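Engineer: Could you look at this predicted model? Sequence included:
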Amino acid sequence: MRDTRFDSRSSEWIGDMTVWLRETAEDNHDQLERLRRNLRRAREQELTPRQREVLALYYDRGLKMSQIARKLGINRSTVSRTIGRAKQRLYRYLQYTL
């Protein structure tokens, strides 16, 4: 069986490819900015107040679902379902705005 360890030339090649990919990649700054803007709009317009609150605690503040459940006095499964439904609404909204 042949030895497949990386030698210095193969790692040089990988480095060269990485640099080439970085230099030739398209600039997607405008697309990302539009996505962020639409996501902010969707959070305000499409979600219920409870969904906005739960998403803010989960994604913006980084709380775990069990912590959110304790804080809001609801079951962890309710938090999970609320996040899932909110994500579905956001995906559906963003699908038509992109």
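Structural biologist: Cool, the structure landed.
Engineer: C-alpha only now, for contacts and for neighbours.
Structural biologist: OK.
Engineer: what helix or strand does Glu53 sit in?
Structural biologist: Remark: Glu53 resides in helix 49-55, with elements defined by DSSP states H and E.
Engineer: next helix or strand past that helix?
Structural biologist: For helix 49-55, the following helix or strand on the C-terminal side (DSSP H and E) is helix 65-72.
Engineer: what's in contact with that next one?
Structural biologist: Applying Cα atoms under 8 Å, 6 or more residues apart in numbering, the contact partners of helix 65-72 are Val54, Leu57, Tyr58, Asn75, Arg76, Thr78, Val79, Ser80.
Engineer: before we go on, here's another structure to hold up against the first:
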Amino acid sequence: MNQISLDAKGGQFLADLANWQRESAPDNSADLERLRRNLRFARQQVLTKRQQQMLELYYDQGLTMGQIAAKLHLNRSTVCRTLQRARERLYACLRYTL
């Protein structure tokens, strides 16, 4: 969980968070690197263990919500709500760094 995969959905999540920067600045690699560092910290400090686990399965390993639900013996809606809450907590933590 310390490494964030930028090849799968995790890269899309970072891109969505930094979308406004891409539109306003052609070279924002330093900003994106700062966002990656802050995201790693936020995942470890702000999220619950369950949220960390689901984010890892969804973004880093590329599993679908249905696959995560089956693997963890949960309802798909529980996975969806947990991922949404995790994204909201991350955004609340990172909104001042964007």
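Structural biologist: Perfect, thanks for sending it. The structure presented is a predicted model; accordingly, all values stated were derived computationally and were not measured.
Engineer: helices or strands up against the helix holding Glu53 of the first structure?
Structural biologist: Under the contact criterion of 3 or more Cα pairs under 8 Å, 6 or more residues apart in numbering; DSSP states H and E, helix 49-55 of the first structure touches helix 76-97.
Engineer: how big is the offset of the helix it packs on relative to the second structure?
Structural biologist: Its aligned residues in the second structure lie a mean 0.5 Å from helix 76-97 of the first structure after superposition (mean Cα distance after the TM-score superposition for the first structure).
Engineer: related to what we said a few turns ago, would CSV of the contacts of helix 65-72 of the first structure with distance to Gln95 of the first structure and neighbour count be doable?
Structural biologist: Conversion of the contacts of helix 65-72 of the first structure to CSV gives the following (distance: Cα to Cα, whole Å; neighbours: other Cα atoms under 10 Å):
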residue, distance to Gln95 of the first structure, neighbour count
Val54, 22, 23
Leu57, 24, 17
Tyr58, 23, 17
Asn75, 30, 13
Arg76, 29, 17
Thr78, 26, 12
Val79, 24, 23
Ser80, 22, 16
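Engineer: Would you mind giving the residues you listed as JSON lines with distance to Asn28 of the first structure added?
Structural biologist: JSON lines is the format used below for these (distance: Cα to Cα, whole Å):
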{"residue": "Val54", "distance to Asn28 of the first structure": "30"}
{"residue": "Leu57", "distance to Asn28 of the first structure": "29"}
{"residue": "Tyr58", "distance to Asn28 of the first structure": "27"}
{"residue": "Asn75", "distance to Asn28 of the first structure": "40"}
{"residue": "Arg76", "distance to Asn28 of the first structure": "37"}
{"residue": "Thr78", "distance to Asn28 of the first structure": "36"}
{"residue": "Val79", "distance to Asn28 of the first structure": "33"}
{"residue": "Ser80", "distance to Asn28 of the first structure": "32"}
